[in-house]
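Visitor: Next one to model:
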Amino acid sequence: MPYTYLVTSHSPASPDAVFAVLLRAATWPQWSPIDSAAVEGDGDPAAPQQVGDVRVFRTGRGAARERIVHLVADRHFRYTNEGGLFRSFRGTVDLIPAPAGGTDITWSAIFEPKLPLSGPFWRWYLTRFMQRMADGLAGYADSAENRPGSGS
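Guide: Purely as a prediction, here's the structure:
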């Protein structure tokens, strides 16, 4: 049985600044609960990633392998979690220009855990964890966009 979560946040930063942060795995430990990030193969985590890239995020003793599967510049970021605790997992980050300025961020996923009956726990846990991710992304993108001499 599939489960979902959906969290939202608002960033004063423009959609292109938020998107630029999402594409660079190296930034994720700076704005999220993630401890470290790498790109499989010869990928540079500081460079913008693209469709097909697999990023490995470590938090504590756990690791997540995430493949970028769809990108729409400054609007849409979709990934799958490969292996691990989930039979299937598709995450999406949508960026919408806010009417009063900045960017409304919606981070959601549909997933199916491998362990039977663990779905309610994972929905509860991921909703809280991903809210921290969305809020961290919102704040970091704003500070990166407004940092002198920095383009995100």
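Visitor: CA atoms for contacts and neighbours, from now on please.
Guide: OK.
Visitor: Check which residues of stretch 118-130 are buried.
Guide: Residues 119, 122-123, 126-127, 130 are the ones in stretch 118-130 that count as buried (16 or more other CA atoms under 10 Å).
Visitor: Reformat these as a markdown table; add distance to residue 100.
Guide: As requested, those are exported to a markdown table (distance: CA to CA, whole Å):
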| residue | distance to residue 100 |
| --- | --- |
| 119 | 37 |
| 122 | 34 |
| 123 | 31 |
| 126 | 29 |
| 127 | 26 |
| 130 | 25 |
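Visitor: Proceed likewise with the subsequent sequence, for comparison:
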Amino acid sequence: MTSHSQANPDAVFAVLVHAATWPSWSPIDAVEIEDGGDPEGRQQVGDTRVFRTGRAVSRECIVELVTDRRFGYENVSGPFRSYRGTVELAEVPQGGTDITWSATFEPKLRLSGPFWRWYLTRFMQRMADGLAGYARAATDRDPG
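Guide: Below you'll find the predicted structure:
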């Protein structure tokens, strides 16, 4: 799923790696960092975040960070045998950042793939759109 933000890639990336911002711009209700990590601080490869959305709880481990370019994570609990999500940031010559949020996955339940593809397509679009808008608003509040 793709969205465009008027914010530069560094501003978008800064929002993405601060877990505490996620409930402000995504469907996620709450976040905590396992092992007492600080959700206000910049997350690093190896950090595991616990997200709560309604009654659903998911754990994701950050597996790749390329400053201002890429954020990769794996779901380590939930309905998937494997799940790898990637957020790609591309600077646009006319200004701003294109955000592409994608995932590859294998569900635990046979035949549930079409449902998860349908659900995740919508969920990831909401994530990309929310990130784009929040990063732009954060830039407007703090232009320096």
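Visitor: Once they're superposed, what TM-score comes out?
Guide: Laid over one another, the chains give 0.97 as their TM-score (TM-score structural alignment, normalised by the length of the second structure), with 144 aligned residues with a CA RMSD of 1.0 Å.
Visitor: Tell me the one of the buried residues of stretch 118-130 of the first structure nearest residue 85 of the first structure?
Guide: Residue 85 of the first structure lies nearest to residue 122 out of those, by CA to CA, at 9.8 Å.
Visitor: So what does that closest one match up with in the second structure?
Guide: Counting by TM-score structural alignment, residue 122 of the first structure lines up with residue 116 in the second structure.
Visitor: From residue 58 of the second structure, how far out is its match?
Guide: Using CA to CA, to the nearest Å, residue 116 of the second structure is found at 15 Å from residue 58 of the second structure.
Visitor: With residue 110 of the second structure instead?
Guide: For residue 110 of the second structure relative to residue 58 of the second structure (CA to CA), the value is 20 Å.
Visitor: what sits against residue 134 of the first structure?
Guide: 7-9, 105-107 (CA atoms under 8 Å, 6 or more residues apart in numbering).
Visitor: Equivalent analysis for residue 103 of the second structure, please.
Guide: 83-86.
Visitor: Output those residues as a markdown table; include the columns secondary structure and distance to residue 93 of the second structure.
Guide: Putting the contacts of residue 103 of the second structure into a markdown table (DSSP: H, G, I helix; E, B strand; the rest coil; distance: CA to CA, whole Å) gives the following:
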| residue | secondary structure | distance to residue 93 of the second structure |
| --- | --- | --- |
| 83 | strand | 32 |
| 84 | strand | 29 |
| 85 | strand | 26 |
| 86 | strand | 22 |
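Visitor: Not counting sequence-adjacent ones, nearest residue to the residue mapped onto residue 139 of the first structure from the second structure?
Guide: Here residue 139 of the first structure is matched to residue 133 in the second structure, going by TM-score structural alignment. Nearest residue to residue 133 of the second structure in three dimensions, chain neighbours excluded: residue 5, at 6.3 Å (CA to CA, 6 or more residues apart in numbering).
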